[in-house]
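[1] What follows is a predicted protein model with its sequence.
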Amino acid sequence: MILHMCGRAEWPPTDVYRPESLHVEGFVHCSDFGTVHLPANMLFTGRTDLVLLVIDPALLDVPVRWERPAVGPPEQPLFPHVYGPIPRSAVIAVHDFPPGPDGVFALPDSLARLG
């Protein structure tokens, strides 16, 4: 399973999910259970409206490539990038993703048991 975070207002789409990054960069940014907190804490500080989409890559009909981020040190972990729209049927669960009381994001307990 891979994870994608987005604002609660962006989900659910009518049929397929096409975030802005798909149009701008050509892929949908995703994470795995061990790395989702990294982009959340770097890019979404102060947001309280996030959800995590749990995506089953076997239900996608587009490529998923594990790649390093374009910016930052070369030793960064690989992240899954989905090279096409995500059908609503490939999202097997949606979890609220609020920051902790200290404002820091961490994998929700409900997902920690799965990862």
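    Cool, got the structure.
[2] Please make it C-alpha for all contacts and neighbour counts, starting now.
    Fine.
[3] quick check, Ala9 in a strand?
    No - secondary structure of Ala9 (DSSP: H, G, I helix; E, B strand; the rest coil): helix, not part of a strand.
[4] What sits closest to Arg88 if chain neighbours are left out?
    Of all residues not flanking Arg88 in the chain, Val16 sits nearest, at 5.2 Å (C-alpha to C-alpha, 6 or more residues apart in numbering).
[5] Correction: the previous question concerned Thr14.
    Arg88 (7.9 Å).
[6] Roughly how far does the one you found sit from Leu52?
    With distances taken as C-alpha to C-alpha, to the nearest Å, Arg88 is found 14 Å from Leu52.
[7] More neighbours: these two, which one.
    Counted by other C-alpha atoms under 10 Å, Arg88 and Leu52 do not tie: Leu52 has more neighbours, with 26 against 17.
[8] That one - nearest residue in space that isn't next to it in sequence?
    Nearest residue to Leu52, sequence neighbours excluded (C-alpha to C-alpha, 6+ apart): Met5, at 4.5 Å.
[9] Okay, one more to line up with it:
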Amino acid sequence: MILHLALAADWAAARQAGEYRVSTLGRTLEQEGYIHACSGREQLDGVAGRYYGGVTEPLVVLAIDESLLGCPVVLETPPGAAERFPHIYGPVPAGAVVSATPYPPAGD
């Protein structure tokens, strides 16, 4: 299971459109080249702190079933990082998201 932190509003729009195309906060799949800010469960809080610190809008954790994606997923180590993270090289079909769970705001 791949986890992706998203603005709840972006996920709501994606459900209507049938696919999710936001890479990370304020950046699209087309701008970034892949869906960024993905992680495993043990990496989630670190991703939240790095990319969503200070965000006051509601966030959700999307649990994505990799087998339902239909596009490549590559484990990559970003520059300056010591860990590998899954990067999704294509849109995420809404049906590949098996759950969307509210993520507590920073400080909770």
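    Done, it's in. Worth saying up front: this structure is predicted, and the values here are computed from it rather than measured.
[10] Let me know the secondary structure of the residue nearest to Leu52 of the first structure.
    On the basis of three-state DSSP, Met5 of the first structure is classed as strand.
[11] Just give the number of residues close to it.
    Neighbours around Met5 of the first structure, by other C-alpha under 10 Å: 22.
[12] Would you check how far apart it and Val104 of the first structure are?
    15 Å.
[13] residue boundaries of the strands in the first structure?
    2-7, 16-17, 28-29, 50-55, 64-67, 79-82, 86-87, 91-96 (DSSP state E).
[14] Where in the second structure does the fifth one fall?
    Residues 73-76 of the second structure are where strand 64-67 of the first structure lands when matched by TM-score structural alignment.
[15] and what of the last one?
    When the second structure is aligned by TM-score structural alignment, the counterpart of strand 91-96 of the first structure is residues 97-102.
[16] mean deviation (superposed) between that stretch and the first structure, please.
    Following the fit onto the first structure, the mean deviation recorded for stretch 97-102 of the second structure is 0.3 Å by mean C-alpha distance after the TM-score superposition for the first structure.
[17] Let me see the residues that make contact with that stretch.
    The contact list for stretch 97-102 of the second structure, computed with C-alpha atoms under 8 Å, 6 or more residues apart in numbering, reads 58-65.
[18] Can you tell me which of those comes closest to Leu44 of the second structure?
    When these are ranked by distance to Leu44 of the second structure (C-alpha to C-alpha), Val61 comes first, at 8.8 Å.
[19] Show me what the closest one aligns to in the first structure.
    Aligned partner of Val61 of the second structure by TM-score structural alignment: Leu52.
[20] Relative to Ser31 of the first structure, how far out is its match?
    Where Ser31 of the first structure is concerned, Leu52 of the first structure sits at a distance of 10 Å (C-alpha to C-alpha).
[21] Are there residues contacting both of those two? Which ones?
    Joint contacts of Leu52 of the first structure and Ser31 (C-alpha under 8 Å, 6+ apart) are 3-4.
[22] burial count for Ser21 of the first structure?
    Neighbour count of Ser21 of the first structure, defined by other C-alpha under 10 Å: 11.
[23] Perfect, I'm done here.
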